[in-house]
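Q: Sequence and predicted structure below; questions after.
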Amino acid sequence: MASESKPPFPPFTLETAKQKVKAAQDAWNTKQPDKVKLAYTPDSIWRNRDTFLTGRDEIAAFLREKWSKENGYRLRKELFAFTENKIAVQFWYEWYDDEGQWWRTYGLEDWTFADNGLMRKRQMSGNDVRIAKEERWFRDGVDVNAVEIGEKHW
């Protein structure tokens, strides 16, 4: 649909780039693939680690599969850099597998936006690190934005 849009729109300022990052974080934390996919252009292209996707239907299918395996998923995204229509983010998320092993995923993403504010390209690189349940940052009841993340955590 040509009338679709998702503010804020490029060109981004520091404030609007931060708003875009937190909006993405909040949407992903819903774990609702059919809601999340609407932030992307209908022909959006993705690279997620070694997986390449095109279009909203592939994005939604990928997210359904992802969140069916990543139990207890909680995500934090922070602005890393931006230009007029591009944003780079660093992210951390925690989840546990079917055996109950907790993981923290660290990574970077770069995003390119269409003029209507929908993301037309997303590239993600990430690494999964095994953690003990007691090492979790994003425990139940904790605001992911309030967790202090610094070099001491690496």
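A: Received it, and whenever you're ready, just let me know what you need. On a predicted model such as this, the values are computed, not experimentally measured, just so you know.
Q: alpha carbons only for contacts and neighbour counts from here, please
A: Noted.
Q: so where do the strands sit in this protein?
A: 40-48, 51-54, 71-82, 86-96, 102-113, 119-131 (DSSP state E).
Q: Nearest to W28, out of those strands?
A: Shortest separation from W28 across the strands of the chain is recorded for strand 71-82, at 7.4 Å, computed as C-alpha to C-alpha.
Q: here comes the other one, which I'd like you to weigh against the first:
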Amino acid sequence: MSQSSEARPPFPPFTRATAIQKVRMAEDGWNSRDPQRVALAYTVDSSWRNRHEFPQGREQIVQFLTRKWERELECRLIKELWAFEGNRIAVRFAYESHDAEGNWFRSYGNENWEFADNGLMHRRYASINDLPIKEAERKYHWPLGRRPDDHPGLSELGL
């Protein structure tokens, strides 16, 4: 396995434990809402599909995430391992956010990830659906940032 200076363990092939670790690392990064930090988890030539957008490479990923978090305010995300094999991981996720008018949404989706040998994500394909919710229906109430370890995951929340 060739490891560059950008290596990001754990490395493929994944075990159940290392796949779960990789999923939590991705969740933590996205909950930082720091586009520069998040982009470092992807190869420089990473290929994405996210809804109707197809970012290619880190620069476009940063631009995409910057736009996303300017629209999706107070975003809190939970990811959960669905399946894994070799250098691929499938996750399901849900996040809550609101728009500038104060309308809340819970966005549900699935992602398929493929990793390079150095542990950076090379491909990310996301399918996402949005559900308008009332603020009183929110399930994610931790302070912005990393989800606390004792906060329930998707399955425990019935999502």
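A: Thanks, I have it. No experiment lies behind these values; they were computed from the predicted model shown.
Q: Any chance of the strands of the first structure in JSON lines with mean neighbour count and distance to I149 of the first structure as columns?
A: Formatted as JSON lines, the entries for these read as follows, by neighbours: other C-alpha atoms under 10 Å; distance: least, C-alpha to C-alpha, whole Å:
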{"stretch": "strand 40-48", "mean neighbour count": "20", "distance to I149 of the first structure": "23"}
{"stretch": "strand 51-54", "mean neighbour count": "14", "distance to I149 of the first structure": "28"}
{"stretch": "strand 71-82", "mean neighbour count": "19", "distance to I149 of the first structure": "10"}
{"stretch": "strand 86-96", "mean neighbour count": "21", "distance to I149 of the first structure": "9"}
{"stretch": "strand 102-113", "mean neighbour count": "20", "distance to I149 of the first structure": "12"}
{"stretch": "strand 119-131", "mean neighbour count": "17", "distance to I149 of the first structure": "16"}
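Q: Let's have those strands in a markdown table, adding distance to S5 of the first structure.
A: As requested, the strands of the first structure are arranged in a markdown table below (distance: least, C-alpha to C-alpha, whole Å):
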| stretch | distance to S5 of the first structure |
| --- | --- |
| strand 40-48 | 9 |
| strand 51-54 | 19 |
| strand 71-82 | 20 |
| strand 86-96 | 16 |
| strand 102-113 | 11 |
| strand 119-131 | 10 |
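Q: The ones you listed: which one's closest to A24 of the first structure?
A: Taking C-alpha to C-alpha, strand 71-82 is the member of those nearest to A24 of the first structure, at 8.0 Å.
Q: Packing partners of the closest one?
A: Of the remaining helices and strands, those touching strand 71-82 of the first structure by 3 or more C-alpha pairs under 8 Å, 6 or more residues apart in numbering; DSSP states H and E are helix 14-30, strand 86-96.
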